[in-house]
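> Kindly generate the corresponding structure for this input.
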Amino acid sequence: MSLKDHLLEFRRRLMVSAFALVAGAVIGWIYYEPVYDHLTSPFEQYKATNPDAIVSLNFGNATAAFSQQLTIAIFVGVIVSSPIWLYQFWAFVVPGLTRKEKRISLAFIGATVPLFLVGCWFAYMTLPKALTILFGFTPEEGSNIQQASDYFKFVTRFILAFGAAWLLPVFLVALNAIGVLPGRTLLKAWRPAVLLIFVAAAIITPTPDPFTMFLLAGPLVVLYFGAVGVSLLLDRRRKDADPDWMKVDDESASPLDTTSSRLDTTASSLGDDTASPL
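From the prediction side, this is the model:
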């Protein structure tokens, strides 16, 4: 494909993803009330365990409630439409792959969507604990009346960051499938990879406690080693599929086909007037 065709293809994929996002946002707008109740449930849990604490959300101006409903609707749209826009991303990458790698990419799609959704769910389950720790730093004589926009920005980014982080093994295996990142390289680099995972977890999770950081970093480490195992398996299958002459060192001679050699010897031993054996 030419550069123009690639740009047109990218625009088409982007438009499909945008339409799916808008449709998901409409669903989020319709079901705003239950979504709002679920996202603010950590507030209610904290109030139940700390009845003397003053914790509430504040909508600072007349348009704040409308803007917040629109923001939450878009957030729901991102999650609901994730199977479509993740597929569109893979569909844009697939034309650059071989036929075998295209078949493998279908397995990536089957793994990407569940991992993203499970990561979002895992973040939602750990959110009450994270907020309890953060609210715990409020002095006894103080209150924690927050702007609704700030609170929901924190919550939505927290959930989406977990969902995106859980896609790490998919991208690692994808790089291995196209021959960019061998499995042995991933295995040798496990120590700096684990360190980077914990550093990224400390940045993504806004809580200062190690508990929340381990909640994100622990599953990511397990998923990393899972990606290493899949990459090593793909490398082995790719190596077994190579012809014999590809497995010879550059300084060694490749094995000869003895059958062809015997036929050539027999043909050369016959005279010009003699018919060769069929």
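> From now on I want contacts and neighbour counts done on CA atoms only, so please keep to that.
Noted.
> and residue 57, what element?
In the assignment (DSSP states H and E), residue 57 maps to strand 55-58.
> and the next element down the chain from that strand?
Next element after strand 55-58 (DSSP H and E): helix 64-80.
> Tell me what angle the following helix or strand past that next one forms with helix 64-80.
Going down the chain from helix 64-80, the next helix or strand is helix 82-93, by DSSP H and E. Helix 82-93 and helix 64-80 are oriented at 60 degrees to each other (axes from the mean of the first three to the mean of the last three Cα atoms, to 10 degrees).
> Give me the helices and strands touching helix 82-93, please.
helix 3-30, helix 99-135 (3 or more Cα pairs under 8 Å, 6 or more residues apart in numbering; DSSP states H and E).
> now the angle from the first one to helix 82-93?
Right, the one you point to is helix 3-30. Using the same axes, to 10 degrees: helix 3-30 against helix 82-93 is 180 degrees.
> With the last one instead?
Regarding helix 99-135 and helix 82-93, their directions subtend 140 degrees when assessed with the same axes, to 10 degrees.
> One more, please, to line up against the first structure:
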Amino acid sequence: MSNDADSATDSSLLDHLVELRSRLMRAIAGVVLVLLGLLPFANRLYGQLAQPLLDKLPEGAHLIAVEVASPFFAPLKLALFIAVVTTMPWLLYQLWAFVAPGLYRREKRLAMPLLVSAVLLFYIGCAFAFFLVLPAVFGFLTSVTPEGVAMMTDIHAYLNFVLVIFLAFGLSFELPVALVILSLLGWVTPTQLREWRGYAIVGMFVLAAVITPPDVISQLMLAIPMYLLYEAGIVAARLLVSKPQDDRGGDEADRPRP
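Take a look at the predicted model:
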């Protein structure tokens, strides 16, 4: 009897590993396909990404390539980043398809809206950074350039700087989702989040000062949206946590995977 149980456990584990490998291969294939489609337009995409800085530079100024291979690797790196961000719904779907069979009904109902919200908020954060934050940042940086100094930024350094800004704002905009998840897990309560509001505001401004350039405008453009998202997270957590939970026994019967 014990041998049969061990054999069934080994078979189940092997099935999970095979499914995990299949999901990973599909996720990677999706990224590769999008990347291959973007490669012919990589230089054009980089030109559009550089436009917020070029608009602030004096007429005739341009970016430079310090390293020999930078003109090749910088657009390629940007294309890979865009491919990953573009296929994020596909990547999350593969993750969802793998873990969904082992979730309770209530967990399934909550997980999908949270995943969709997380993707949308990340996209909104990146768009906010590109259309509002970067022009303000580069306007400040070009205005404080010393007299007689030509601002000629390396294309790889510029790309790294912009990608950090994108990730900082994209991840910061995930704050409501993070608060809801913490509340659902029981680690915090909406009441505690309201009580900690003052500490959270201080932390937001400290974080904004660390991850943004040293100008007040860009710091405010990160700290203020984070505060508004913090308040939105409190409201969402209060609405979801206050809902009566389904009977656990009924959920157990609906769980197909032990």
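> related to what we said a few turns ago, average gap between the strand holding residue 57 of structure 1 and structure 2?
By mean Cα distance after the TM-score superposition for structure 1, the fitted strand 55-58 of structure 1 averages 2.3 Å away from its aligned residues in structure 2.
> Can you list the buried residues in that strand?
Buried residues in strand 55-58 of structure 1, counted by 16 or more other Cα atoms under 10 Å: 55, 57.
> and what of stretch 139-147 of structure 2?
Applying 16+ other Cα under 10 Å to stretch 139-147 of structure 2 flags 139, 140, 141 as buried.
> cool, and stretch 23-34 of structure 2?
The neighbour-count check on stretch 23-34 of structure 2 (16+ other Cα under 10 Å) flags 23, 24, 27, 30, 31, 32, 34 as buried.
> now do stretch 117-132 of structure 1
Those would be 117, 119-124, 126-132, for stretch 117-132 of structure 1 by 16+ other Cα under 10 Å.
> tell me the two of those residues that are most distant?
117 and 132 (23.8 Å; Cα to Cα).
> which residues touch the equivalent of residue 117 of structure 2 over in structure 1?
Taking TM-score structural alignment, the alignment pairs residue 117 of structure 2 with residue 111 from structure 1. Residue 111 of structure 1 makes contact with residue 170 under the criterion Cα atoms under 8 Å, 6 or more residues apart in numbering.
> Could you measure from residue 111 of structure 1 over to residue 125 of structure 1?
21 Å (Cα to Cα, to the nearest Å).
> for residue 171 of structure 1, same thing?
Distance from residue 171 of structure 1 to residue 125 of structure 1, by Cα to Cα: 25 Å.
> same question, residue 79 of structure 1
Counting by Cα to Cα, the gap from residue 79 of structure 1 to residue 125 of structure 1 is 16 Å.
> Ok, residue 260 of structure 1 next?
In terms of Cα to Cα, residue 260 of structure 1 sits 67 Å off from residue 125 of structure 1.
> follow-up on the earlier one: closest one to residue 200 of structure 1 among the helices and strands packed on helix 82-93 of structure 1?
helix 99-135 (15.0 Å).
> Quick check, central residue of structure 1?
residue 167 (1.8 Å; Cα atoms, centre = their mean).
> any chance of the buried residues of stretch 139-147 of structure 2 in TSV, with distance to residue 59 of structure 2 too?
TSV is the format used below for the buried residues of stretch 139-147 of structure 2 (distance: Cα to Cα, whole Å):
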residue	distance to residue 59 of structure 2
139	14
140	17
141	16
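> so what's residue 226 of structure 2 up against?
Residue 226 of structure 2 neighbours (Cα under 8 Å, 6+ apart): 172, 173, 175, 204.
> Which residue in structure 1 aligns with it?
Using TM-score structural alignment, residue 226 of structure 2 sits opposite residue 220 in structure 1.
> before we move on, what about residue 42 of structure 2?
Checking with TM-score structural alignment, residue 42 of structure 2 has residue 32 as its match.
> Kindly report the same for residue 137 of structure 2.
Match for residue 137 of structure 2 (TM-score structural alignment): residue 130.
> ok, for its match, nearest residue in space, not its chain neighbours?
Among residues not flanking residue 130 of structure 1 along the chain, residue 207 sits closest, at 6.2 Å (Cα to Cα, 6 or more residues apart in numbering).
> Looking at the contacts of residue 226 of structure 2, which is nearest residue 13 of structure 2?
residue 175 (34.7 Å).
> Check the burial of the counterpart of the closest one in structure 1 by counting its neighbours.
Matched to structure 1 by TM-score structural alignment, residue 175 of structure 2 sits across from residue 168. Residues near residue 168 of structure 1, counting by other Cα atoms under 10 Å, number 19.
> repeat for residue 205 of structure 1
Residues near residue 205 of structure 1, counting by other Cα under 10 Å, number 23.
> likewise residue 113 of structure 2?
Neighbours of residue 113 of structure 2 (other Cα under 10 Å): 11.
> Helices of the stretch 151-258 of structure 2, start to end?
155-172, 175-185, 190-195, 197-211, 216-241, 248-254 (DSSP state H, counting those that start in this stretch).
> would you turn the ones you listed into TSV with distance to residue 110 of structure 2?
Output for the helices of the stretch 151-258 of structure 2, formatted as TSV (distance: least, Cα to Cα, whole Å):
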stretch	distance to residue 110 of structure 2
helix 155-172	20
helix 175-185	10
helix 190-195	17
helix 197-211	25
helix 216-241	9
helix 248-254	14
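> Of all these, which one comes closest to residue 106 of structure 2?
Among the helices of the stretch 151-258 of structure 2, helix 248-254 sits nearest to residue 106 of structure 2 (Cα to Cα), with 7.7 Å.
> Which strands and helices lie in contact with the closest one?
Against helix 248-254 of structure 2 (3+ Cα pairs under 8 Å, 6+ apart) you get helix 105-128.
> and the helix it packs on, how far from structure 1 on average?
Mean for helix 105-128 of structure 2 is 1.1 Å (mean Cα distance after the TM-score superposition for structure 1).
> Test my guess that residue 95 of structure 2 contacts residue 23.
Yes: using Cα atoms under 8 Å, residue 95 of structure 2 is in contact with residue 23, at 7.4 Å.
> Per the alignment, residue 67 of structure 1 pairs with which residue of structure 2?
Checking TM-score structural alignment: residue 67 of structure 1 goes with residue 73.
> who touches residue 182 of structure 2 in this structure?
With Cα under 8 Å, 6+ apart, residue 182 of structure 2 has these contacts: residue 188.
> Same check on residue 232 of structure 1?
Neighbours of residue 232 of structure 1 in contact, by Cα under 8 Å, 6+ apart: 182, 183, 184.
> For PyMOL, what selects the buried ones among the residues you listed?
Selection of buried members from these for PyMOL, criterion 16+ other Cα under 10 Å:
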select buried, resi 182+183
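> Please consider this matter closed, and thank you.
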